[in-house]
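> need a structure here:
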Amino acid sequence: MTSHLKICLTVNQLQFGPNVPLFSPMNFVCHQGEVCAILGANGRGKTTLLHNLVNIQSTLAGDISVRGGIGFVPQSCAFAFCYHVIDVVLMGLAQKIGLFFQPSDDDEKRALAALADLGISSLANSLFTQLSGGQQQLVLIARALVADCAVIALDEPTSALDLHNQQTVLQLLQTLARRDNKCVIFTTHDPSHAFLVADKALLLLPQGEWLFDDCQKILNLSNLQQAYGVNTKQATFIVDQHPYQTIIPLFDGLN
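Prediction:
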């Protein structure tokens, strides 16, 4: 699948952490047209790794190479001033249009199109600070979209969203890869989300170990039990005559 696609992100002998490496040296690549999910238990280092990939935090060792730029969507964002949603989205163009330039009509059309992709066009003139956490997260995704980078990295993009908006974002991640040939990287606590949309998975394990490969190879029952300490089951449902595969957690003591 990926042999003919160009490499957008290369990680070579990467070591990261607050003071000492959290994991053994990492080596992996992500291609255009791929969705890569980063999974692991709370506190394992998913966000720290993402901050290294987008150069918010310095690495302890190793190299990260990005071709075509990388856009970042954090879990949340606080602004010093009250901005309208459309202005927050246009901030995604800051590196291209400069600090003292005004966005063009075409720039505003791109920003509105990004909001439309996420189903939140009606929020364009709302104040960002007055939105719910989930709505703010969707706006931050739109901000990353207008930057038109080859790589888009998202930190738990569905964590504050209801089921409808989770569906919207997961569909968007897959569309960005399949239609727009983006390289999409996202962290998640939900293996079923990764199983649905990701081509590759990076699973962070205890004792500084990690696994990277095709998503369906990585997210097997043994690896997930090692990562989370919870048994899971892969299930296939037939929906409209098509198979629908998912991962179900089997929580002890509950029925």
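> Only C-alpha atoms from now on, for both contacts and neighbour counts.
Will do.
> got the residue ranges for the helices in the stretch 151-255 of the chain?
163-178, 191-197, 215-218, 221-228 (DSSP state H, counting those that start in this stretch).
> One more, so I can put them side by side:
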Amino acid sequence: MLEASSLSFRYSTKGPWIFRDVSVRAAAGEVFAVLGPNARGKTTMLKCLAGLTRPVAGSVEATGTVGYVPQSHAVMFSFSVLDIVLMGRARTVKIYSTPTSADRAAARDSLHRVGIAHLADRDYTGLSGGERQLVLIARALVSDCATIVLDEPAAALDLRNQARVLTVLRALADDGMAVVMTTHHPDHALHVAERSMLMVSPEDQRIGPTRELLTGELLTEMYGVPIVTADIETPSATRRLTVPDFGRGIA
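Below you'll find the model as predicted:
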């Protein structure tokens, strides 16, 4: 669904590389997670994958439309949830035209797909952070995208809303969509992603099956904080969790 070959990016011709020679592939039906420290280029790489930023080198090929969900979204005016989602139909609405009844039906279907159809007439600015994130996912879906790219979709959300967003993303992949997401939470990747990438340094990106890749040793190397992994029995399944030691090894 989405494949990038030898992507490289820096802000100036003589500036340092943000990332270099990144090659990734997200297939239909899978969640692909990207992890790395702050300022390692995760958001920039996602924008390259979504076609919003031009890489210095390399190429991106996608089957169908790519939907993009930013980490945060502010609006200048009061819009209803339905109107925010309808903005995702912009490429199909002709110039000087307004959304059709079919566009509105598609927007309501997208809201239903992420489980928030009952919020259609609510003011977007009055929603919780988790509800807003689901609205932005619905806005991407209404574009009929085959791949959805999300920048830290569960950031700054409470545990319940983290679970809601991750459940939606897993369901989208199970329905055949390719899902690419960045996260600062290894546990999120372990919960929903078949494969992951660790952006260890600008020229060191490691890709593999999530449970094999996200080891305590490698996460410790990347984040500079002692991290161990543990398999925990939960009511639903055995889960692998990461446990950082915040009290040691911090310069």
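> about what we covered before: among the helices of the stretch 151-255 of the first structure, which is the most enclosed?
helix 191-197 (a mean of 20; mean count of other CA atoms under 10 Å).
> so where in the second structure does it end up aligned?
The alignment of helix 191-197 of the first structure onto the second structure (TM-score structural alignment) covers residues 186-192.
> Need the contact partners of that stretch.
For stretch 186-192 of the second structure, the surrounding residues in contact (CA atoms under 8 Å, 6 or more residues apart in numbering) are 31, 33, 35, 166, 169-170, 183, 196, 210-211, 214, 239-242.
> Taking these together, which two end up most distant?
Maximum pairwise distance among those (CA to CA): 20.8 Å, between 169 and 242.
> contacting residues around the residue sitting nearest the centre point of the first structure?
In the first structure, the C-alpha closest to the average C-alpha coordinate belongs to residue 186, at a distance of 2.1 Å (CA atoms, centre = their mean). Residues near residue 186 of the first structure by CA under 8 Å, 6+ apart: 35, 36, 37, 38, 153, 154, 155, 156, 157.
> Please flag which of these sit within strands.
35, 36, 37, 38, 153, 154, 155 (DSSP state E).
> In the second structure, what residue corresponds to the second one?
In other words, residue 36 of the first structure. So, by TM-score structural alignment, residue 36 of the first structure is matched to residue 32.
> For that match, give me its contacts.
When contacts are counted by CA under 8 Å, 6+ apart, residue 32 of the second structure touches 26, 178, 179, 180, 181, 193, 194, 195, 196, 197.
> Return the distance of it relative to residue 195 of the second structure.
According to CA to CA, to the nearest Å, residue 32 of the second structure stands 5 Å off from residue 195 of the second structure.
> count of neighbours near the aligned partner of residue 159 of the first structure in the second structure?
Using TM-score structural alignment, the equivalent of residue 159 of the first structure in the second structure is residue 155. For residue 155 of the second structure, the count of nearby residues is 18 (other CA atoms under 10 Å).
> try residue 31 of the first structure
Residue 31 of the first structure: 25 surrounding residues under other CA under 10 Å.
> Quick check, it in contact with residue 9.
Yes: with contact defined as CA atoms under 8 Å, residue 31 of the first structure and residue 9 form a contacting pair (6.8 Å).
> so which pair among the contacts of residue 32 of the second structure is furthest apart in space?
Largest pairwise distance in the contacts of residue 32 of the second structure, by CA to CA, is 15.1 Å, between 178 and 197.
> Give me the more crowded residue out of these two.
residue 178 (25 against 21).
> What's the separation between the more buried one and residue 207 of the second structure?
For residue 178 of the second structure, the distance to residue 207 of the second structure - CA to CA - is 16 Å.
> and what of residue 82 of the second structure?
Separation of residue 82 of the second structure from residue 207 of the second structure (CA to CA): 38 Å.
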